[in-house]
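> need the 3D shape of this:
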Amino acid sequence: MKLLKYLAFFLLTISVTGQELQSNKEKNLWNNFTYDVGNMFGGVGYAYSRPFHWKGNDWANFGYLTGGTLLLFTVDDELNKWKNGFNQDIPDAIMDYGHEYGSPENNYMLTGGVYLAGLFTKNEKLRRTGVLLISSATAGGFLQQVSKRIIGRARPKSGAGSATFDPLHLDRVYDYDSFPSGHAMLAFSNAYAIAKQFKSPWIKGGLYTVGMIPGLVRVLDDFHWVSDVAFSTVLSIFIVESIDKYLDSKYDEKYNDGKPKNVSWNLSFGPNTLGVSLHF
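Here you go, the predicted structure:
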């Protein structure tokens, strides 16, 4: 609970500071940094507030996400047994990458490096990208940590079934913190945010593929169920899109030479269909 109070305090105080600095035309390193930090926390707050402003299509997408997750939930045990037939064939390099890249400390090293590069080179587009990366990681990371304690779903490696829960703990209960997947959420948030810098569908597709590896590795190594990773991956899209929309009003630099965004996504859910459709 103390963590929630501290976060609320920062969201209020730093965001106000950032708003004041926006009107200051003198742009030096400190002003840019303070303004960006305000936008980082402002972006987190904006993402958390979006459900209060959702309309028909937004609620439909969330409904598809919920329905798809529940559908995968019914076959999690079968999928877990199925992957045991080939998980030992995955190269160690891919497994190591999947575990290390999605960890919070390594994630913030990458996102912080992107932001600092933009700050010190005075590249507003790169600064904005760093703000988007850090805000998305913070929003997703905090949300999944709270959710783990509330839901308390057993991990596959605990030996319990996918429908086993030990919910409502203030402290994290290891082996009962499977849902959602932090590695999947952080890794795909990064991939999705970085892909916004490029027009080529091949580059975007490559980045999305790389971003999905940590989540899949965690499934293969019995840290998560398939539904954990699927839910977390799609939720990261919700978060990045909402924060990116917020940052549109905070920075002059837009992606892809300032042209209107031509990327859209929708969830598809039906008797023979389940997935995310991306148009770019």
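
> contacts and neighbour counts: CA atoms only from here.
Fine.

> isn't residue 165 right up against residue 152?
Yes. At 5.3 Å, residue 165 and residue 152 qualify as touching, with contact defined as C-alpha atoms under 8 Å.

> those two: which is more packed in?
Per other C-alpha atoms under 10 Å, whichever of residue 165 and residue 152 has more neighbours is residue 152, with 23 against 17.

> where along the stretch 151-280 of the chain do the helices fall?
Assigned by DSSP state H, counting those that start in this stretch, the helices in the stretch 151-280 of the chain fall at 182-195, 201-220, 226-248.

> next, the structure of the following sequence, for comparison with the previous one:
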Amino acid sequence: MRTRYYLYCLLFMAPGWALAQDSTRVSKDSLPAFGNTPKADTVNNISPDSVIRYRINGTYLKSIVQDLGFTASRPFHWQGRDFAKFGVVVGTAGLLMAGDYEVKQFFERNHTKGLTEITNQIEPFGNAYSPYLIGVLYVTGVVSKNRNLEHASLMAAKSLLISTALYTTAKIFIRRQRPTTSDNPFSYSAPFNSDSRYTSFPSGHTLTVTTVATAFAEIYGKDYPWVPWAAYGLATLTGVTRLYQNRHWSSDIWIGASLGWFVTRTVIRNQRRHSKKGTYSLQVVP
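Below is the predicted model of the structure:
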């Protein structure tokens, strides 16, 4: 197990070191002073929001609470297009719920020893490995003095904390029975029930890995087109493993992924919004 752990660490660090080689990033000395409004670098074509970067300090910790409140309040500020997206998410969840039992039966009929071994290797990416990934990439950014990678890791960590808080709250109120203990996808219990059988909705594994995937896809996707493919590909495989292992209904997976995507996009877009207004510099100490 220890050998496997080190192999995964090397796997995580490889793309981190590759991203750290980008020489076009702003150096530490070129970051704006505290309280100054950042301006675009017309020589290197660097936008204001590409200059402002997080570091671990009291302001960063405070921003987690601020962004949690901002994310939770977003539905009260939705407009037409936002409600249309929400309708697609809810409608898709409804269709999946109608076929949840059939999906469960499909995976149960197609269990093999080889697939079981593969899913056992992928499943931890939705639990233990994602925090390790963030930590390894953060250390890589610090050691290589790549502020963009350091910032991206901190944004992923913040998004993960917020999405975890929201999904655990949802589990307290929506007590859906897991498919391992029931063939009825419409079996629910009363809120606050402590029975561990009723912890299916939404999928925490899928939410976790999708949150991390979205953070790096949003931050690095424009400069490195392979990042979203790799990140979302891994997130999709993780969700499939939870279906294969009969730990979640397909609608649990869909909502977990949707929630992780929504939270991370909201957090990152809020950061960019403050950056473009020139007000975000008050929240970062270079």
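
> related to what we said a few turns ago, overlap in contacts, residue 165 and residue 152 of structure 1.
residue 176 (C-alpha atoms under 8 Å, 6 or more residues apart in numbering).

> now do the corresponding residue of structure 2 for residue 23 of structure 1 against residue 107 of structure 2, distance only.
Superposed on structure 2 with TM-score structural alignment, residue 23 of structure 1 falls opposite residue 35. According to C-alpha to C-alpha, to the nearest Å, residue 35 of structure 2 and residue 107 of structure 2 sit 56 Å apart.

> now do residue 99 of structure 2
Distance from residue 99 of structure 2 to residue 107 of structure 2, by C-alpha to C-alpha: 13 Å.

> winner for burial among the helices of the stretch 151-280 of structure 1?
Each of the helices of the stretch 151-280 of structure 1 was scored by mean neighbour count; the highest is helix 182-195, a mean of 26, by mean count of other C-alpha atoms under 10 Å.

> helices and strands around that helix, which ones?
For helix 182-195 of structure 1, the helices and strands in contact under the criterion 3 or more C-alpha pairs under 8 Å, 6 or more residues apart in numbering; DSSP states H and E are helix 92-101, helix 104-120, helix 124-151, helix 201-220, helix 226-248.

> so that helix corresponds to what in structure 2?
Under the criterion TM-score structural alignment, helix 182-195 of structure 1 matches residues 204-217.

> which residues outside the matching stretch are in contact with it?
The contact list for stretch 204-217 of structure 2 (C-alpha under 8 Å, 6+ apart) reads 123, 125-127, 130, 134, 152, 155-157, 159-160, 163-164, 167, 227-228, 231-232, 234-236, 238-239, 242, 253, 256-261, 263-265, 268.

> then stretch 223-237 of structure 1?
Contacts with stretch 223-237 of structure 1, where a contact means C-alpha under 8 Å, 6+ apart, come from 65-66, 69-70, 72-73, 76-77, 79-80, 136, 140, 155-157, 162, 178-182, 184-186, 188-189, 192, 212, 215-216, 218-219, 276.

> hmm, 7 Å instead?
Residues from elsewhere that reach stretch 223-237 of structure 1 (C-alpha atoms under 7 Å, 6 or more residues apart in numbering): 65, 69, 72-73, 76, 80, 140, 155-157, 178-181, 184-185, 188-189, 215, 218-219.

> ok, stretch 97-106 of structure 2 next?
Applying C-alpha under 7 Å, 6+ apart, the contact partners of stretch 97-106 of structure 2 are 183, 185, 246, 249-251.

> with stretch 16-24 of structure 1 instead?
Contacts of stretch 16-24 of structure 1 (C-alpha under 7 Å, 6+ apart): 31, 34-35, 38-39.
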